[in-house]
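In: below are the sequence and a predicted model; questions follow.
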Amino acid sequence: MGASEGLVIAVPKGRILKELLPVMQRAGIEPESAFHDDDARQLRFSTNVEGLEIVRVRSFDVATFVAFGGAQLGVAGSDVLMEFDYPEIYAPVDLDLGHCRLSVAEPTALADSDDPSRWSHVRIATKYPEVTKRHFAARGVQAEVIKLSGAMELAPSLGLCRRIVDLVSTGSTLKANDLVEVEHIADISSRLIVNRAALKTRPEEVGAWVERFREAVHAA
């Protein structure tokens, strides 16, 4: 079954998916058994709803699948939406899960004497280059951004830069790498996202799922 024949919802792999499953269940979606099998290699799954499939992809790719029409609906963090800022995406429902924050962090020793309000130029390691550039541009700070896909916490200790921008939940990873938050950029949560063209051309189908997810969040 292709995307043109039914609806596809893209969901992220990892921690958020575990939080998302109860919401999906309250919305009436039960994936096939292989979806819950950690050893299964497939990425596309049927559900108990005729005409609805699930694809499981990397969190950063969910927005791209939805923006370009590979999926009509998806679940993405607001960090991803901020980074890509696709005009093709509408995010009508905050799912109230995946809560964390996007922050600037630096070594504890540096933070003891540092004053972020006095920065004029910074070198930053992050997987959010666009968000980082916009944040510092709004402050009038010139930002030299080094894009990394992970392990940002290593960058200061290995001399790539003095500061990073990354997601922070409990702060334990920062603490383990002798880093501390020094600036808050945004609070993050996961959103139900929709392809705008699909909502326009298939308003009853897509709109009904938006309402079901909204009700599922309220039911929690």
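Out: Looks like it came in fine. Numbers count the residues shown, from 1 in each chain.

In: contacts, neighbours, all on C-alpha from now
Out: Fine.

In: secondary structure class for the closest residue to Gly74 other than its chain neighbours?
Out: The shortest distance from Gly74 to any non-neighbouring residue, by Cα to Cα, 6 or more residues apart in numbering, is to Ala10 (4.3 Å). Assigned with DSSP: H, G, I helix; E, B strand; the rest coil, Ala10 falls in the strand class.

In: another one to put next to it:
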Amino acid sequence: GLYQPLDLQIAKCRISVAVRSGFDYANMVKKGSRLTVATKYVAISREFFASKGVHVDLIKLYGSMELAPLVGMADAIVDLVSTGNTLKANQLVEVEHIMDISSRLVVNQAALKLKQAPIRRIIDAFESAVR
């Protein structure tokens, strides 16, 4: 029920798959092995791996996702990546890019219908600021 009229072009990052350095992710995926993946983005992860035909067991985690592969809890993680420094600091490497992320202006569709003029002014003001 949300309308996203504008990409604010801020807080840009990406959702990616990362594994321990030395883990042969490409071979595991190619062989059809079942992977254990830790993430807080369960729906996105499920859809991504299903579209590739990869069987995964998803573990929903919050917090320091990078620790899951290091302690043997998961083969991979799906998490937000900005610079990649946190991955490097934890001996992880990015192996697949899932999607780009950025902040969006979000408007409730019902409110937009009921208060179109004032909301349109707000959207226009944000759009001018983004340009």
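Out: Thanks, I have it. Given the structure is predicted, the values throughout are model-derived calculations rather than measurements.

In: count of neighbours near the residue nearest to Gly74 of the first structure?
Out: Look at Ala10 of the first structure: counted by other Cα atoms under 10 Å, it has 29 neighbours.

In: ok, now which ones touch it?
Out: Residues near Ala10 of the first structure by Cα atoms under 8 Å, 6 or more residues apart in numbering: 54-57, 62, 65-66, 71, 73-75.

In: that one maps to what in the second structure?
Out: Correspondence of Ala10 of the first structure to the second structure, assessed by TM-score structural alignment: none assigned.

In: so Ala10 of the first structure versus Leu192 of the first structure, what's the distance?
Out: As for Ala10 of the first structure, its distance to Leu192 of the first structure is 10 Å (criterion: Cα to Cα, to the nearest Å).

In: what is in contact with these two at once?
Out: In contact with both Ala10 of the first structure and Leu192: 73-75, using Cα under 8 Å, 6+ apart.

In: where do the helices sit along the second structure?
Out: For the second structure, the helices defined by DSSP state H cover 25-31, 42-52, 67-70, 85-89, 109-114, 116-130.

In: in CSV: the ones you listed, plus mean neighbour count and distance to Leu2 of the second structure.
Out: Shown next, in CSV, are the helices of the second structure (neighbours: other Cα atoms under 10 Å; distance: least, Cα to Cα, whole Å):
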stretch, mean neighbour count, distance to Leu2 of the second structure
helix 25-31, 13, 35
helix 42-52, 14, 18
helix 67-70, 19, 33
helix 85-89, 14, 32
helix 109-114, 12, 6
helix 116-130, 13, 14
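
In: mind listing what's buried in stretch 88-102 of the first structure?
Out: Within stretch 88-102 of the first structure, the residues that qualify as buried by neighbour count (16 or more other Cα atoms under 10 Å) are 88-91, 93-102.

In: and of the contacts of Ala10 of the first structure, the nearest to Glu106 of the first structure?
Out: Checking the contacts of Ala10 of the first structure against Glu106 of the first structure by Cα to Cα gives Val62 as the nearest, at 29.6 Å.

In: tell me which helix or strand that closest one sits in.
Out: Taking DSSP states H and E as the criterion, Val62 of the first structure maps to helix 59-67.

In: how about that helix, aligned to which bit of the second structure?
Out: Going by TM-score structural alignment: helix 59-67 of the first structure matches no residues.

In: burial measure for the alignment partner in the first structure of Lys40 of the second structure, as a count.
Out: Residue pairing (TM-score structural alignment): Lys40 of the second structure is matched to Lys127 of the first structure. Using other Cα under 10 Å, Lys127 of the first structure is surrounded by 22 other residues.

In: residues touching Lys127 of the first structure, list them.
Out: Contacts for Lys127 of the first structure (Cα under 8 Å, 6+ apart) come out as 147-150, 165-166.

In: recalculate using a threshold of 10 Å.
Out: Going by Cα atoms under 10 Å, 6 or more residues apart in numbering, Lys127 of the first structure touches 60, 83, 145-152, 164-167.

In: and Asp7 of the second structure, by the same measure?
Out: Listed by Cα under 10 Å, 6+ apart, the contact set of Asp7 of the second structure reads 101-106, 126-127, 130.

In: residue with max distance from the center of the second structure?
Out: Ranked by distance from the centre of the second structure (Cα atoms, centre = their mean), the top residue is Ala117, with 33.6 Å.

In: that one matches what in the first structure?
Out: So Ala117 of the second structure corresponds to Glu204, using TM-score structural alignment.

In: select from the shared contacts of Ala10 and Leu192 of the first structure every entry located in strands.
Out: 73-75 (DSSP state E).

In: which of these tops the neighbour count?
Out: Neighbour counts for these, by other Cα under 10 Å, peak at Leu73, which reaches 31 neighbours.

In: quickly note the distance from it to Ile146 of the first structure.
Out: Here Leu73 of the first structure is placed at a distance of 31 Å from Ile146 of the first structure (Cα to Cα).
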